[in-house]
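A.B. asks: The following comprises the amino acid sequence and a computationally predicted model.
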Amino acid sequence: MLKDLFLKEVQERGKYDSIQEADRAARVVLALLGAHLVGGERAELAARLPETYSLILLNPLQAAEPLPPDRFVRATAAWIEGATDETAQWDIGAVLSTASDAAGGELTHRILMQLPPGYDLLFGRPTSV
């Protein structure tokens, strides 16, 4: 996926006023996500993202363990100046749903299997119980 198309999609979904806001959200969310994914799934997702974001996904800070979804939201809010948990959740949804569309259903499913329960909602792909 081309960077311009990816950012345009994030901008639309996040209802951002500028591409710069979409880029900021994408960088933070993908860096945090990259810290929670391992192995082939992280590499496969990176291959389906624009190069700028795939490098961010592949070179994250390392996390000791995956954060539960609510802590992922709080961590995102902490990294985005002026963000609240509510705006961070909006940012996460815009970025992860766009990344999920780029990844496709099968890869998204494998990614969600690595993460704690509840991430399906952050990816905009709620699963039935």
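C.D. replies: It's in.

A.B. asks: use CA for all of it now, contacts and neighbours both
C.D. replies: OK.

A.B. asks: quick one: the helices in this protein?
C.D. replies: For the chain, the helices defined by DSSP state H occupy 3-14, 19-34, 39-47, 51-58, 69-79, 85-103, 105-114, 119-122.

A.B. asks: What's the separation between M113 and K8?
C.D. replies: Distance from M113 to K8, counting by Cα to Cα, to the nearest Å: 28 Å.

A.B. asks: the more surrounded of these two?
C.D. replies: K8 (17 against 12; other Cα atoms under 10 Å).

A.B. asks: which residue packs closest to that one, ignoring adjacent ones?
C.D. replies: Computed as Cα to Cα, 6 or more residues apart in numbering, the closest residue to K8 that is not its neighbour in sequence is I19, at 7.0 Å.

A.B. asks: go on, L45?
C.D. replies: L45's closest residue in space is A103 (Cα to Cα, 6+ apart), at 5.9 Å.

A.B. asks: ok, the residue nearest to K8 - contacts?
C.D. replies: L7, K8, Q11 (Cα atoms under 8 Å, 6 or more residues apart in numbering).

A.B. asks: Nearest to T52 among those?
C.D. replies: Of all the contacts of I19, L7 has the smallest distance to T52: 11.1 Å, by Cα to Cα.

A.B. asks: try this one next to it:
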Amino acid sequence: MSRTSIILVALCLVASCSAVDESDAVITKYGSQINLDGSYSYEYGTSNNIQAQEAGVGGSYAAGSVQYTAPDGQPIQLQYTADENGYQPRGDHLPTPPPIPVYILRALEYIESHPFTRVQLKK
């Protein structure tokens, strides 16, 4: 076995040993409430530092948050709402779209300032 192969195997062993085994995680906190008017709330926490909570009205609205540590060690904090406008997550870890190019903004401005008159074709 070459020296490079030995180093590669050693690095793989170190990486696999440093992985955290979360299969033994247990629930450390739990609460749930369901009301007659359809509103609800729940919260839970686990021994591996996952925390979550949500409140809402069944089928109409929900708002909540989740906190945990990603496998790469990054702390994740996600807040969200879900309503008639859809699911809206917020968090620093979420990707953001690139800025709209200036030429597109100018084109949209031009279109807005020059309204189009719809032409009805005869049948």
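C.D. replies: Ah, there it is. Keep in mind the model is a prediction, meaning the values are calculated, not measured.

A.B. asks: Got a TM-score for the pair?
C.D. replies: For this chain pair, the superposition-based TM-score is 0.21 by TM-score structural alignment, normalised by the length of structure 2; 48 aligned residues with a Cα RMSD of 4.8 Å.

A.B. asks: Put together a markdown table for the contacts of I19 of structure 1, with distance to E44 of structure 1 on each row.
C.D. replies: What follows is the contacts of I19 of structure 1, written out as a markdown table (distance: Cα to Cα, whole Å):
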| residue | distance to E44 of structure 1 |
| --- | --- |
| L7 | 19 |
| K8 | 22 |
| Q11 | 23 |
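
A.B. asks: and which of these is nearest A94 of structure 1?
C.D. replies: A94 of structure 1 lies nearest to Q11 out of the contacts of I19 of structure 1, by Cα to Cα, at 7.6 Å.

A.B. asks: how about the residue nearest to that closest one when sequence neighbours are not counted, what does it touch?
C.D. replies: Take Q11 of structure 1 and drop its neighbours on the chain: the residue closest to it by Cα to Cα, 6+ apart is A22, 5.1 Å away. A22 of structure 1 makes contacts with L7, K8, V10, Q11, G14, Y16, as judged by Cα under 8 Å, 6+ apart.

A.B. asks: Who wins on neighbours among the residues you listed?
C.D. replies: Counting by other Cα under 10 Å, top hit in the contacts of A22 of structure 1: V10 with 27 neighbours.

A.B. asks: Could you double-check that that one sits in contact with A94?
C.D. replies: Yes. Between V10 of structure 1 and A94 there is a contact at 5.3 Å, judged by Cα atoms under 8 Å.

A.B. asks: Please enumerate the helices of structure 2.
C.D. replies: For structure 2, the helices defined by DSSP H occupy 3-18, 102-113.

A.B. asks: Go ahead and confirm P89 of structure 2 touches V66.
C.D. replies: No. The criterion here is Cα under 8 Å, and P89 of structure 2 misses it with V66 at 10.6 Å.

A.B. asks: if you count what's nearby, which of the two comes out ahead?
C.D. replies: Neighbour count, other Cα under 10 Å: between P89 of structure 2 and V66, V66 has more, with 18 against 14.

A.B. asks: roughly how far apart are D85 of structure 1 and A31 of structure 1?
C.D. replies: Between D85 of structure 1 and A31 of structure 1 the computed distance is 17 Å (Cα to Cα).
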